[in-house]
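> Pasted the sequence and its predicted model underneath.
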Amino acid sequence: MGGAAPGVENTTMQLKNLFADEDAVSPVIGVILMVAITVILAAVIGAFVLGIGGSQEQVPQASWEFDSNNQDDINGKETISITHRGGEEMDSDLLSVSVGGEEVYASSSTSGKFSFAGSNDAAWKDSSIGITAGDTLQIQDDEHESSGVGEIEDGEKIVVVWSSSSSESTSIIGTGTVAF
């Protein structure tokens, strides 16, 4: 009786058959893949339906013309003109203008020591009209002559900034340079 203990040979055969038998592997992997694809697809569709992915407001596209004159009106005040030359209509409440880093216009009104100087800037003063091609904003430095503070200098950068109405994002949509 020299041989293996009873049942040992039988156990070895069962282990060999277990590793060699691959009949059930394909259906199990197939079911797992189908469940994973279904879960991912449901998550993507749910994100679109619920708006989780969100949508970003598009920055309006426009071209601008910048002009500056230090003797534009009878008072001899420095004046900057910004003209919408083409592109999309803009809401003046969403625009701001700075000259040399100082904000001179924001949300349909001038800032600080600056005031409107032109007769063609109704769209810039009233947000219900909308700024379209040909609309010009003329801003003058009211304090230059009396105090010399905040004088608009030749070579300063003029920046038009658009602010999103649905978020806190901003974009520079036009730049120019003061050239007297």
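Received it, and whenever you're ready, just let me know what you need. No experiment lies behind these values; they were computed from the predicted model shown.

> C-alpha only now, for contacts and for neighbours.
Fine.

> Could you list the buried residues of stretch 153-170?
157-164 (16 or more other C-alpha atoms under 10 Å).

> what's the neighbour count on Gly118?
Counted with other C-alpha atoms under 10 Å, residues neighbouring Gly118 total 16.

> wait, what's in contact with Ile29?
Shown in contact with Ile29 (C-alpha atoms under 8 Å, 6 or more residues apart in numbering): no residues.

> Following element in sequence after whichever strand or helix holds it, please.
Using DSSP states H and E, Ile29 sits within helix 25-50. For helix 25-50, the following helix or strand on the C-terminal side (DSSP H and E) is strand 62-69.

> just checking, what packs against that next one?
strand 79-87, strand 170-177 (3 or more C-alpha pairs under 8 Å, 6 or more residues apart in numbering; DSSP states H and E).

> try this one next to it:
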Amino acid sequence: MMNFKNEEAVSPVIGVILMVAITVILAAVIAAFVFGMTGSVETTKTVAVTASVNNSKFVVVTFQGGADANSVDYLNLTINGESQTNSLGAPGDAAQDIPKIGGSFTSDDEIVPGNCHAVVVAHFKDGSSQVVLERQL
């Protein structure tokens, strides 16, 4: 008595072609995902700013510079959610067209130390803006 086995399978050539096709499709999907995401990513600018409270209980913001200091248009301070009119290099301020490294400005009103949330936003010449300092004073 003879036993015949049915050995039907995919030939090695077709197997290789399928593996190459899967690899190409996978590479195309990954490339589309990666290159599609990079178009909307903005670069973070490097700017240094410090904030402290002086003896008169006003917040003093000092522009320290940084790698992107030349692209800063002006700095704006917000205390406890209220925007301050004093800023460094404010638009329309002829005396301070560009923020100078080491330049500083003070808040409009006195603060209560320990109960002050200060946020400094840098506005850049390319129209973008970025929070450069956020701290509790």
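Happy to help now that I have it. Not measured: the values here are computed from a predicted model.

> if we can go back for a sec, check the helices and strands packed on strand 62-69 of the first structure for me and report the most buried one.
Compared across those, strand 79-87 shows the largest average neighbour count, a mean of 20 (mean count of other C-alpha atoms under 10 Å).

> Residues in contact with that strand: which ones?
Contacts for strand 79-87 of the first structure (C-alpha under 8 Å, 6+ apart): 60-72, 117, 131-141, 178.

> What of stretch 116-126 of the first structure?
Residues outside stretch 116-126 of the first structure that contact it (C-alpha under 8 Å, 6+ apart): 79, 92, 108-110, 129-131, 135-140.

> Distance of the aligned partner of Gly174 of the first structure in the second structure relative to Phe33 of the second structure?
Aligned by TM-score structural alignment, Gly174 of the first structure pairs with Leu133 of the second structure. Here Leu133 of the second structure is placed at a distance of 33 Å from Phe33 of the second structure (C-alpha to C-alpha, to the nearest Å).

> Repeat that for Val47 of the second structure.
31 Å.

> can you check Ala69 of the second structure too?
Between Ala69 of the second structure and Phe33 of the second structure the computed distance is 34 Å (C-alpha to C-alpha).

> Specify which residue of those two has the higher count of neighbours.
Using other C-alpha under 10 Å as the criterion, Ala69 of the second structure and Phe33 rank with Ala69 on top: 20 against 11.

> out of everything not next to it in sequence, what's closest to that one?
Spatial nearest neighbour of Ala69 of the second structure, chain neighbours left out: Val47 (5.9 Å); criterion: C-alpha to C-alpha, 6 or more residues apart in numbering.

> Shouldn't Ser96 of the first structure be within a helix?
No - according to DSSP: H, G, I helix; E, B strand; the rest coil, Ser96 of the first structure belongs to no helix; its state is strand.

> In this structure it contacts Ala106, no?
Yes - in terms of C-alpha atoms under 8 Å, Ser96 of the first structure counts as a neighbour of Ala106; the distance is 4.2 Å.

> And the closest residue to Pro99 of the second structure other than its chain neighbours, how far from Leu77 of the second structure?
Sequence neighbours aside, Gly89 is the residue nearest to Pro99 of the second structure in space, at 4.8 Å (criterion: C-alpha to C-alpha, 6+ apart). Counting by C-alpha to C-alpha, the gap from Gly89 of the second structure to Leu77 of the second structure is 12 Å.

> Look at the two and report which has more neighbours.
Leu77 (28 against 23).

> residue in the first structure matching that one?
Match for Leu77 of the second structure (TM-score structural alignment): Val97.

> State the distance from the residue most central in space within the second structure to Lys5 of the second structure.
With distances taken as C-alpha atoms, centre = their mean, Thr44 lies nearest the centre of the second structure, 4.0 Å away. Counting by C-alpha to C-alpha, the separation of Thr44 of the second structure from Lys5 of the second structure is 66 Å.
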